[in-house]
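Chemist: Here's a sequence, model it:
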Amino acid sequence: MIQTACLVAIGAIAVSALLNLYRLAKGPDVLDRILALDTLVINTIGLVVVIGIWFGTTLYFEVALLFVAVGFLTTIAFCKYLLRGNVIE
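Modeler: Prediction:
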């Protein structure tokens, strides 16, 4: 039963990632592209967690935590660059 639920979740996340890639490519503004990139990172985190549940190992959860940290820092860096023109003051 958990295998079927994981396959459905992977399919839903894959569709969501494809829609985010479309927004990333066709975004009318830079802010829309940054938001799409951040949402794509969130989809990747969800995909890694579902794969970890499917395989029944905790290694994938540690990878998801690394994606969370990197995704947060890149979003902050992009926003600071757009607002101020530089990342490090």
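
Chemist: Please count neighbours and contacts with C-alpha atoms only from this point.
Modeler: OK.

Chemist: Geometric centre of this structure: which residue is closest?
Modeler: Centroid check for the chain by CA atoms, centre = their mean gives Val41 as the closest residue, at 1.3 Å.

Chemist: how far does the one helix or strand Leu31 maps to sit from the chain's center?
Modeler: Per DSSP states H and E: Leu31 is located in helix 30-55. With CA atoms, centre = their mean, to the nearest Å as the basis, helix 30-55 stands 2 Å off its chain's centre.

Chemist: Another for comparison:
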Amino acid sequence: MISIALLFAMACFGLGLLMNLWRIARGPTSADRILALDTMVINVIALLVLFGLRHGTGMYYEAAMMVAMVGFVSTVAYCRFVLRGDIIE
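Modeler: Have a look, this model is predicted:
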């Protein structure tokens, strides 16, 4: 039963990733694109955790932590670039 729930959850997060890609490609403003990119990072983290549960290994959890750190830094850097035009002051 848990395998069916994991497959359903992976399919839902995969569909969410596709919707985020559509929003990145067709977003009318840069704020929409930034928000879609940040949501995409969250969906990738969720997929990595689900893969870790499915395969029973801790490697996917470490990868999820790395993606979370890089995703946070990239979102902050991109927002600073959009607002100020420069990342490093």
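
Chemist: still on that earlier bit, out of everything not next to it in sequence, what's closest to the residue nearest to the centre of the first structure?
Modeler: Gly71 (6.1 Å; CA to CA, 6 or more residues apart in numbering).

Chemist: Repeat that for Phe78 of the first structure.
Modeler: Ile34 (7.3 Å).

Chemist: Go ahead and confirm the one you found touches Thr75.
Modeler: Yes: between Ile34 of the first structure and Thr75 there is a contact at 7.2 Å, judged by CA atoms under 8 Å.

Chemist: returning to what we had before: what sits against the residue nearest to Phe78 of the first structure?
Modeler: The contact partners of Ile34 of the first structure, by CA atoms under 8 Å, 6 or more residues apart in numbering, come to Leu24, Thr75, Phe78.

Chemist: so of the residues you listed, which ones are in strands?
Modeler: Among the contacts of Ile34 of the first structure, none falls in strands (DSSP state E).

Chemist: Can you add neighbour count and give these back as TSV?
Modeler: Output for the contacts of Ile34 of the first structure, formatted as TSV (neighbours: other CA atoms under 10 Å):
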residue	neighbour count
Leu24	21
Thr75	16
Phe78	16
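
Chemist: element containing Tyr22 of the first structure, please.
Modeler: helix 2-26.

Chemist: scratch that, Asn86 of the first structure is what I was asking about
Modeler: Counting by DSSP H and E, Asn86 of the first structure is found in no helix or strand.
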